[in-house]
Each structure stands twice: as C-alpha cells, then as structure tokens.
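Trainee: predicted model follows, preceded by the sequence.
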Amino acid sequence: MTHNTPLSPRPLSHLGEAAQCRVLTTRALREHGVSTTVANERCRPGGPWQLLLPGVYLLRQGPPTSDERLHAALLYAGAERSPSPSRPGSLERAGHGPPAPAREAVITGLAALSLHGFAAAPSLRALDRIDVLVPRARRLRSTGCVRVVRGHGLPQPEEITGLPVAPVPRALADAVAQLTDAGIVRRLLIESVRGGHCEAAAVVAELTQARLLGRPHVVDAVDTLLAEGRALAEGRLYEMVFRHWLPEPCWNVDLRLPGGPPLGGVDAYWPDQAVALELDTRAPREDGAAQWSEYARKREALEGLGITVVHLTPGKLRESLEQQAAVVRTALMTAAERDPAEYVVVVPR
C-alpha cells in the first residue's frame, strides 16, 4: 500500500456510531491499517476527517459532540483505548463497546460536575476546556480543549456513561482551583451536599489537601457549606427520631453539673436514660487537632459521669437511617442495666 493508494473503508467498517468509535488515536488507526500520512491527508481542508488533539482523530467533519470531546480528551491523556480491529465485526456481534479504560486519567473539574448532574455547573457543550486529572509524574501538556490537572494520586473514579469520572469532592476541588467567582463557588459547594452527592467534611478535606482554604472567597463558601451540611444532618436526625418512634429528647442543649462548669453542648439528650447524642460535623481544617481534642474531652467528661454518648456522622444518617435509629434505641433500652448517672442540669441553647 502506497500513500497514493485509495483508502479502503473495510478496516473501519465494523466500528459503530458510538463516540468512542468515531474518535481514534494514531496508534489505533495504524492497527486498522491506516498510516499517519494517510490520516493526515484525510484531515486536510475538504477531507472527511479532522485532528481534534495531537494524535487523536475524529472520523468525520463538523463540530465534535460533547461525548466526542470527552473521549478525545481521555484518549489524548492515554486513559482509554480505541476499539481493537483484531476480530472485525466482533464488537457488534458481542454487543460490547471498546475495552475498559486503563485508569491513567479521569475527567475532573466542571466537566466531571456536569456529568454528575450538577445544575450549577455549565453544560458540557458550554465548556471551552475539559479538565483531565493525571498523575503528577505524567509528561503531558494542556492543549486544545484539554486542561491537564496533576495530582499525587488518582482517586477511585466513578463510571458515568462509560467514562472514568472523579468523585464529587475531588472534582469540586479541581473546579474551585480554577474559579474566582465567589457566587459560583458557593452554589457548587452547597449543591454538593444539598443534592446528596457527598458530605461537607469530604469536600473540605479535598479543599484542604489542595491548599485552597487560604482564598477568602473559598473560606466564605466553606462556612456556608458547613452550615448547610449541619442543617441537613439535623433534619435527618429529627426524621430518624420521629419516623422510628424514638422518645423525643431535649434538642440542642448544654449540659452542666449543678453549680459547676459547663460540660458542653449536645444535639439531643434523653434525661431519663442519661443518653446524649452528638452529630460529628467536624471538618478536617487547620484547627482539626484542636477540634478533636475538645470533642474527646467533652465525651470523656460525660462518660465519666455515667452518661452514654452516641456518636453519629451525617454520612451514617444519610446512608442508613434505620440502622442509626437501632443504635440509639439500644442505648436507651440498656440504660436500666447501667449504674445511675450523675445528675446534670439541662440548659437550652
């Protein structure tokens, strides 16, 4: 076959219409019997193909679709392979797509949030750049519609429409790193918890890891995020008590010894059973060690007085409300088997 020999469509005839079949790399085309020279000739003005990214071709003319851009970005980053030509027709007969992506890169940032279904994120069509997260050691440059984001390690991706996508907390951190609009940052962070995508603590952990908490507009948004996360957790706590017919506690109270110093506040307290419940909505920030020390001190003091402390996290309430209700019910039912607790004063907050 010379460079002037007309290209036969036969080697590519078994490929389907899916985006990953219309977007191929130089290597994949070579495996299909198409040389780089021929591929480049087909991308000349008036030709049937186009070069989307270095070494990545779209086997048609016209603007690429969002799916084609996403697959092209991953192919450029080496995160997935093009369909293999080893057995023509095998893809259609088996009813399967291309081989599973090698996890060398994942979609992140605003593109990932759009794939996760965030209303506050721009649509994929509206994005000029697609962020692709790769290991820090990878020698890869941002180009065209691809912005390369480097990290010490890749998170376990979630598969959305067959694509490896960064989990919401990591995608948020990578998106926030590029944003300067405080309103957009706040809306994205709030939607992460209000939409049930993740817990506030997981988001703050990623923002801390990315060293973004030094930016004033991010700090303000995080404060709003934590308040939103706590409000949602308290709502689930009320739901747990009333849906599962638990005795109604004293809500949001401070405990103290008669005439003594305050012991600290709890989210719910059952005086007759001496059971206190505390929501752990602490977020891993710079003062995390001090927060943990204060929490441990309060719990030790209460348990030293014979008060049972039930510790719940927002994540546990979101994932297994019935199971957490059973934990609280057990603590209440076994109160009679314990030694009587010291009398404490209950003060509304």
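Mentor: Nice, I can see it. Residues are numbered from 1 along each chain as shown.
Trainee: can we go C-alpha only for contacts and neighbour counts from here?
Mentor: Will do.
Trainee: which parts of the stretch 101-250 of the chain are helices?
Mentor: Using DSSP state H, counting those that start in this stretch, the helices assigned to the stretch 101-250 of the chain run over residues 109-115, 168-176, 182-194, 200-209, 216-243.
Trainee: contacts for stretch 114-129, please.
Mentor: Outside stretch 114-129, the residues that touch it by CA atoms under 8 Å, 6 or more residues apart in numbering are 65-66, 110-111, 113, 144-147, 160, 165, 168, 184, 187-188, 191-192.
Trainee: what's the span of it from first residue to last?
Mentor: From its first residue to its last, stretch 114-129 covers 13 Å (CA to CA, to the nearest Å).
Trainee: quick one: it to chain centroid distance?
Mentor: Stretch 114-129 has its average C-alpha position 14 Å from the chain's average C-alpha position, going by CA atoms, centre = their mean, to the nearest Å.
Trainee: cool, and stretch 322-337?
Mentor: On CA atoms, centre = their mean, the centre of stretch 322-337 falls 33 Å from that of its chain.
Trainee: in it, which residues are buried?
Mentor: For stretch 322-337, burial by neighbour count (16 or more other CA atoms under 10 Å) applies to 324, 325, 328, 329, 331, 332, 335.
Trainee: next one: stretch 128-137
Mentor: For stretch 128-137, the neighbour count (16+ other CA under 10 Å) marks 129, 130, 131, 132, 133, 134, 135 as buried.
Trainee: tell me how far the ends of it are from each other?
Mentor: The first and final residues of stretch 128-137 sit 25 Å from each other (CA to CA).
Trainee: go on, stretch 48-58?
Mentor: Chord length of stretch 48-58, first to last residue, is 9 Å (CA to CA).
Trainee: the structure to be compared is supplied as follows:
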Amino acid sequence: MNHNAPLSPLPLSHLSDVQRRVLSAAQLRAHGVSAARTAEQCRPGGPWQLLLPGVFVLHPGPPTSEERLHGALLYAGRPVIPAQGEPRSAAPRYGEAMITGLAALALHQFSSVPPLLSLERIDVLVPRTRRLRSTGCARLVRSRELPGAQEITGLPVAPVPRALADAVAELADPSAVRQLLTEAVRRGHCEPAAVVRELNRARLLNRPHVVDAVDSLLAQGRALAEDRLYDLVRDHGLPVPLWNVDLRLPGGPHVGGIDAYWPEQAVAVELDTRAPRQGEDALRSEYARKREHLERLGITVVHLTPRKLRESPEHQATVVRTALMAAADRDPAACVVVLPR
C-alpha cells in the first residue's frame, strides 16, 4: 500500500478546517482510506486517535472544544456523504442532530456556563428513534419532536429555551438553575414564557428547586417588562398614565388590574408576562374574559407582551398613541373607580 497516495479521490476542499481534522469512518472510506489504514493510523503513538466510536481526530494532540463538538455531532447524527460529482455544501451535515444543554448555552454565549473545553459531556439532541448509546464525551438526548436548529459557528444548535430545559434536567443545584434562567431573561436571550413552556414540556415543573427558580424568573421578567413600558412612555412622548391600578365599578365588583391607564381616554395597557404552567388555553381564556369585560365598559385595551416591547417599541408606542387619539371618536366609557394596586 502506498501511504503517500492522496487521501481520497474525493477532494477535501469543500470541508472546513475542523472537518478535515475530524472525520467519521464513512467519510474516511469515501475519501479512499480503508478501515485497515485507519486502524494503523490510530495505533498507540500514531498520528490519529479515536474520539468516539466511528469518529477520528486526525492529529495526536488533545482535541479542541470545536473538534469535540464536531465529533459528537458526527457520532450522533447521520452525516450525508455526497457521491462523486454531486454538489457539496460548505456547511457540515449532521442529519437531524444538534447541540443542546450546557454546550449549546456556551455557544449562545451564556457567561454562567463553564467553558466548552471543561464540559465532560456534550449533549446532542436527536430523534427518539435514533438507536445509539451515550458514550465518551457525547450524551444523547432523545426527543419525539425536535426544534428548528440555529446555526452558530457552522454548527446546528438548539434554541435557548430548549437548551435550557435540557441543561436544567441534569442540574440538581438550585443556584445553578436560577442563574441560568435569570441570565436567559436579563440578557434578552428569550422570554420567560418560552422557558416555562419548555420546562413544562420536559416535565420539570414538579421539581421544587426548578419551581422556585421559575417563580424568581417570572418576577424578574415582569419587572423587566414594566421597565420597558416606562421607557416606552417616556422615550416616545406619550402622556403619563396612572401606573399599576385596579379598576372597579362604583359600589360593584372588581373589574381587573391594569398596568397603565389613561382615565380621560379610557385606554388601558395590559402586560402579558405570565407563562403557561397548566395549559395555554386557560390563560388565554382568562385574558380574553378580562379584555371583553373592559371593552363592554367602553375601555380600550392594548395588550402588550415583553417580546413586543423588546423587539418593536416604536411600533407599540404607535399602537398606544393611536388608541389614545381614537378616544375622541368613541362613545364615553362607563364610570369606573381607579384604585392603586
């Protein structure tokens, strides 16, 4: 055998640098490297090493964090190897596999997550039907439904809410869980509702330390949304409303709590900061009932979410201003008593 022969009849030019350093057995075969040649290269003291079953690092030193990520995806996924003459994508193909858990959060640049190289295991999200075992640095997380992956540094990565849920599932330290959830919201990675939805789906809301962290998360999420609403009123020159009030009918029942209210125009803003723990339908019904009650009284309700306030404050300010200006064309609202909340 001529060991100086080219590595393969297939060119390597379409592969990234890390893809040239980490290859699966199938990829090596496609590039003309036999199983015997691979075994010889991986002998003790040889130039290659076995990273995971069927996945090889083509250098003798310790694998980098990027190589471990790439290797875990190669092991867990079903990489597509193009035939001779077929177009080749510059991006790696890993089937449906994607990085999740703490490794994914590190790629999303969470500061409260240990560095990638210090993680013993890399969580890889795969379809439930994938028949492989966790081994070495790769831990497989099976799921009936996979989220759409986000690409970070050329790697498929689970969205933050799903990565959080998979990370929290493996954490027993209450402070670590609280720190992760807090950073997700404070740094604007995602909204509290999305986090709680994933934790609920993963059946993690029966763990006391997770419930405590979620309660703290929702409180912080609401405070952040209220700050954004204050900024919206100030920055866009809206009339100053009455903040955080309860509305009651004179001598009658409680109508509802409102985050901002303009009594002269009978316009109310309500922030939807609660997250579904016992089903979204019940929450939607509760919001709908309150809104219908207020509108029957002639009060215009502007419904805002934290995401809307964060992503499109100018548009939300226009919505509120339009509601205030339209008050002159509406019939007078019913008389309500406004009390501090």
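Mentor: Good, I have the coordinates. All figures in this text were calculated on a predicted structure; none of them were measured in a lab.
Trainee: related to what we said a few turns ago, can you redo the helices of the stretch 101-250 of the first structure as CSV with distance to residue 38 of the first structure and mean neighbour count?
Mentor: As requested, the helices of the stretch 101-250 of the first structure are exported to CSV (distance: least, CA to CA, whole Å; neighbours: other CA atoms under 10 Å):
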stretch, distance to residue 38 of the first structure, mean neighbour count
helix 109-115, 33, 26
helix 168-176, 38, 24
helix 182-194, 45, 19
helix 200-209, 46, 21
helix 216-243, 50, 18
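Trainee: okay if I get those as CSV plus distance to residue 274 of the first structure?
Mentor: Compiled in CSV, the helices of the stretch 101-250 of the first structure are given as follows (distance: least, CA to CA, whole Å):
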stretch, distance to residue 274 of the first structure
helix 109-115, 44
helix 168-176, 37
helix 182-194, 32
helix 200-209, 29
helix 216-243, 17
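Trainee: of those helices, give the one that comes closest to residue 31 of the first structure.
Mentor: Ranking the helices of the stretch 101-250 of the first structure by distance to residue 31 of the first structure, with CA to CA as the measure, places helix 109-115 first at 30.6 Å.
Trainee: give the aligned range of the longest strand along the first structure in the second structure.
Mentor: Ranked by number of residues, the top strand in the first structure under DSSP state E is strand 262-270. With the alignment judged by TM-score structural alignment, the segment of the second structure matched to strand 262-270 of the first structure spans residues 254-262.
Trainee: quick one: that stretch to the first structure mean distance?
Mentor: Plainly put, stretch 254-262 of the second structure ends up 0.5 Å away from its match in the first structure on average once the two are laid over each other (mean CA distance after the TM-score superposition for the first structure).
Trainee: need the residues that contact that stretch.
Mentor: The list of residues contacting stretch 254-262 of the second structure from outside it, by CA under 8 Å, 6+ apart, reads 240-249, 267-271, 290, 293-294, 341.
Trainee: restricted to helices, list these.
Mentor: Among these, the members falling in helices are 290, 293, 294 (criterion: DSSP state H).
Trainee: return a ChimeraX selection command for the buried portion of those residues.
Mentor: Restricted to the buried members of these, where burial is judged by 16+ other CA under 10 Å, the ChimeraX selection command reads as follows:
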select :294
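Trainee: tabulate the ones in helices among the contacts of stretch 254-262 of the second structure (TSV), appending distance to residue 259 of the second structure.
Mentor: Compiled in TSV, these are given as follows (distance: CA to CA, whole Å):
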residue	distance to residue 259 of the second structure
290	13
293	16
294	14
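Trainee: now, the buried residues of stretch 128-137 of the first structure that are in strands?
Mentor: Counting by DSSP E, the members of these that fall within strands are 130, 131, 132, 133, 134, 135.
Trainee: for residue 219 of the first structure, see how far away the fifth one is.
Mentor: Here the distance between residue 134 of the first structure and residue 219 of the first structure works out to 27 Å (CA to CA).
Trainee: what lines up with residue 128 of the second structure in the first structure?
Mentor: Counting by TM-score structural alignment, residue 128 of the second structure lines up with residue 136 in the first structure.
Trainee: surely that match meets residue 150?
Mentor: Yes - counting by CA atoms under 8 Å, residue 136 of the first structure sits close enough to residue 150 to count as a contact (4.7 Å).
Trainee: just confirm residue 56 of the second structure is within a helix.
Mentor: No - according to DSSP: H, G, I helix; E, B strand; the rest coil, residue 56 of the second structure belongs to no helix; its state is strand.
Trainee: which ones are touching it?
Mentor: Contacts were defined as CA under 8 Å, 6+ apart; by that measure residue 56 of the second structure touches 22, 23, 24, 25, 48, 49, 50, 71.
Trainee: so what's the first one closest to, chain neighbours aside?
Mentor: I take that to be residue 22 of the second structure. For residue 22 of the second structure, the nearest residue in space outside its immediate sequence neighbours is residue 57; the separation is 4.6 Å by CA to CA, 6 or more residues apart in numbering.
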